[in-house]
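>>> coords below, sequence missing:
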């Protein structure tokens, strides 16, 4: 082969192998993201991430588009991880307050999905059939407010729950009314702390319709009578 023909051959060398090689690197990066995500977030977030990856790599997008999706997944995973760390830190602070004030029979905390839920038994807050917060219970709610000030990026939902025992009084026609008024009164005490943004807060009454225990026993009914404060990541428009 002449020198001239050899040079032309080298100039037109097939470089299509670079495309699958780059795709392989992208897939390896995605694998590391999945491994990282599965070690730091719960199963539901992992499944969500897996579905996003499947959509990205089976949609016919090119390398640049796949890289963009991968970057978005990395950012999403980082946010989810930071949220979980924040909620765990907040839970630890609340648990410490509960322990120091011997309130373990009245309050408990749990992290479910991407939310921290603080459950308060109704007898710690109200007299039977009343929505007026006990004077000594205000301290509990205000202590929660002091902690929430440190987490301005989260939304707070205050929900009232009752058992299934009918109520019909001059003040409350139904358990809907009682649970709603209880939630609203608790939220008002939280917002009496002026450093909290009211736009982050909402209150709702579920009445008897979201029990966590059987209403067939007094013990179960006592568990169902509660106020739940749910703290979740703020949705930015």
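Alright, I've got the coordinates. This structure is a prediction, so every number in the text was calculated from the model and none was measured.
>>> C-alpha from now on. contacts and neighbour counts both.
Noted.
>>> and the end-to-end length of stretch 204-223?
Length of stretch 204-223, first residue to last, Cα to Cα, to the nearest Å: 18 Å.
>>> now what about that stretch, what contacts it?
121-122, 157-164, 175-184, 224 (Cα atoms under 8 Å, 6 or more residues apart in numbering).
>>> show the subsequent helix or strand relative to the longest helix anywhere in the chain.
For the chain, the longest helix by residue count, based on DSSP state H, is helix 63-100. Heading C-terminal from helix 63-100, the first helix or strand you meet, by DSSP states H and E, is strand 107-112.
>>> elements contacting the helix or strand following that following strand?
Helices and strands here follow DSSP H and E; after strand 107-112, the next one along the chain is strand 115-121. With contacts taken as 3 or more Cα pairs under 8 Å, 6 or more residues apart in numbering; DSSP states H and E, strand 115-121 sits against helix 63-100, strand 107-112, strand 226-233.
>>> sorry, back to before: what about the contacts of stretch 204-223, which are in helices?
Taking DSSP H, the ones among those that sit in helices are 175, 176, 177, 178, 179, 180, 181, 182, 183, 184, 224.
>>> pretty sure the fourth one is touching residue 128, no?
No. Using Cα atoms under 8 Å, residue 178 is not in contact with residue 128, being 10.6 Å away.
>>> okay, one more to line up with it:
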């Protein structure tokens, strides 16, 4: 049986390609019409652009000014103790209340605060830190049963522990009494919790002139008393010596009237100031 002769293929493209090409043209026209009929919201575009213009990332325009006494860095950046965290917290009310959104400033607004407002915020944060330390120190003093032997106070810079001089020293002397050493050991156990903070030990006296050959005046006596407390405290616990300061003020900073014996007794004291983290970094 003879083989069937193969038919030659039709010339040109297959028929299905014409249909496919028409479909692609229709789709292209459809998307062109969709794009042409859409409109750009110019208002939204301007708002988005403005929001990028207002972002600061702690960079001050042209590096020409600095906040408070912050150190000027390259590129217009400033470094001020705790300023970054102050600005980040400024979404809360400047008076310290969290409030609702209508009564609080945004972080961008905070960077345009006046120096006075920013300083007020720094002080508020410092007082908050000091108050937290005050509560901690008070709790430890109660635990060690010495809360009735110290006077505690605080401000936006530090917590102050006032130790009665008569507990620590004999009259006109700067040597720590033996029966007060246990008391100072407990004080050292409290202070070491804040060894990374600046700690200042101050000696104070009343205004009665000293009359012995060992100390020439009240200031020298107060300085030696502060040194004695310092030396005993650091012998009990491990401190960072560069964080501890000592000073003697004699009778120049009384806390009560020197006209009465009761007032003079209050003035004969050793004050220990534990600076909060914000002021320890200055």
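Okay, I see it. The structure presented is a predicted model; accordingly, all values stated were derived computationally and were not measured.
>>> still on that earlier bit, highest average neighbour count across the helices and strands packed on strand 115-121 of structure 1?
Mean neighbours per residue, mean count of other Cα atoms under 10 Å, is largest over those for strand 226-233, with a mean of 23.
>>> mean per-residue distance, it to structure 2?
Once fitted to structure 2, strand 226-233 of structure 1 is off its aligned match by 0.9 Å on average (mean Cα distance after the TM-score superposition for structure 1).
>>> which other residues reach that strand?
Residues outside strand 226-233 of structure 1 that contact it (Cα under 8 Å, 6+ apart): 83, 114-122, 153-162, 182-183.
>>> out of the residues you listed, which end up buried?
Buried by 16 or more other Cα atoms under 10 Å: 83, 114-122, 154-162, 182-183, out of the contacts of strand 226-233 of structure 1.
>>> still on that earlier bit, can you say which of the ones in helices among the contacts of stretch 204-223 of structure 1 are buried?
Counted by 16+ other Cα under 10 Å, those give 175, 176, 177, 178, 179, 180, 181, 182, 183, 184, 224 as buried.
>>> what do we get in structure 2 for the fourth one?
Under the alignment defined by TM-score structural alignment, residue 178 of structure 1 corresponds to residue 221 in structure 2.
>>> skipping adjacent residues, who's closest to that match in space?
residue 215 (5.7 Å; Cα to Cα, 6 or more residues apart in numbering).
>>> the one you found contacts residue 222, correct?
No. Using Cα under 8 Å, residue 215 of structure 2 makes no contact with residue 222, being 9.5 Å away.
>>> follow-up on the earlier one: can you redo the buried ones among the ones in helices among the contacts of stretch 204-223 of structure 1 as JSON lines with distance to residue 198 of structure 1?
Conversion of these to JSON lines gives the following (distance: Cα to Cα, whole Å):
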{"residue": "175", "distance to residue 198 of structure 1": "26"}
{"residue": "176", "distance to residue 198 of structure 1": "23"}
{"residue": "177", "distance to residue 198 of structure 1": "22"}
{"residue": "178", "distance to residue 198 of structure 1": "22"}
{"residue": "179", "distance to residue 198 of structure 1": "20"}
{"residue": "180", "distance to residue 198 of structure 1": "18"}
{"residue": "181", "distance to residue 198 of structure 1": "17"}
{"residue": "182", "distance to residue 198 of structure 1": "18"}
{"residue": "183", "distance to residue 198 of structure 1": "15"}
{"residue": "184", "distance to residue 198 of structure 1": "13"}
{"residue": "224", "distance to residue 198 of structure 1": "27"}
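>>> could you measure from the match of residue 178 of structure 1 over to residue 209 of structure 2?
Residue 221 of structure 2 sits 11 Å away from residue 209 of structure 2, taking Cα to Cα as the criterion.
>>> swap in residue 34 of structure 2?
Per Cα to Cα, residue 34 of structure 2 is found 97 Å from residue 209 of structure 2.
>>> which of the two has more neighbours?
Taking other Cα atoms under 10 Å, residue 34 of structure 2 and residue 209 do not tie; residue 209 has more neighbours (13 against 10).
>>> that one belongs to a strand, doesn't it?
No. Residue 209 of structure 2 is assigned coil when assessed by DSSP: H, G, I helix; E, B strand; the rest coil, not a strand.
>>> show me what contacts the equivalent of it over in structure 1?
Aligning on TM-score structural alignment places residue 209 of structure 2 opposite residue 166 in structure 1. Going by Cα under 8 Å, 6+ apart, residue 166 of structure 1 touches 174, 175.
>>> give me the distance between residue 166 of structure 1 and residue 43 of structure 1.
39 Å.
>>> can you check residue 65 of structure 1 too?
Separation of residue 65 of structure 1 from residue 43 of structure 1 (Cα to Cα): 27 Å.
>>> same question, residue 180 of structure 1
In this view, residue 180 of structure 1 and residue 43 of structure 1 are 33 Å apart by Cα to Cα.
>>> please apply the same query to residue 97 of structure 1.
29 Å.
>>> and the helix or strand hosting residue 84 of structure 2, what does it pack against?
Using DSSP H and E, residue 84 of structure 2 maps to helix 83-89. Using 3+ Cα pairs under 8 Å, 6+ apart, the elements in contact with helix 83-89 of structure 2 are helix 107-110, helix 115-143.
>>> for that helix, which positions count as buried?
Within helix 83-89 of structure 2, the residues scored as buried using 16+ other Cα under 10 Å are 83, 86, 87, 89.
>>> adding distance to residue 237 of structure 2, write the residues you listed out as a markdown table.
Below are these laid out as a markdown table (distance: Cα to Cα, whole Å):
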| residue | distance to residue 237 of structure 2 |
| --- | --- |
| 83 | 33 |
| 86 | 34 |
| 87 | 37 |
| 89 | 36 |
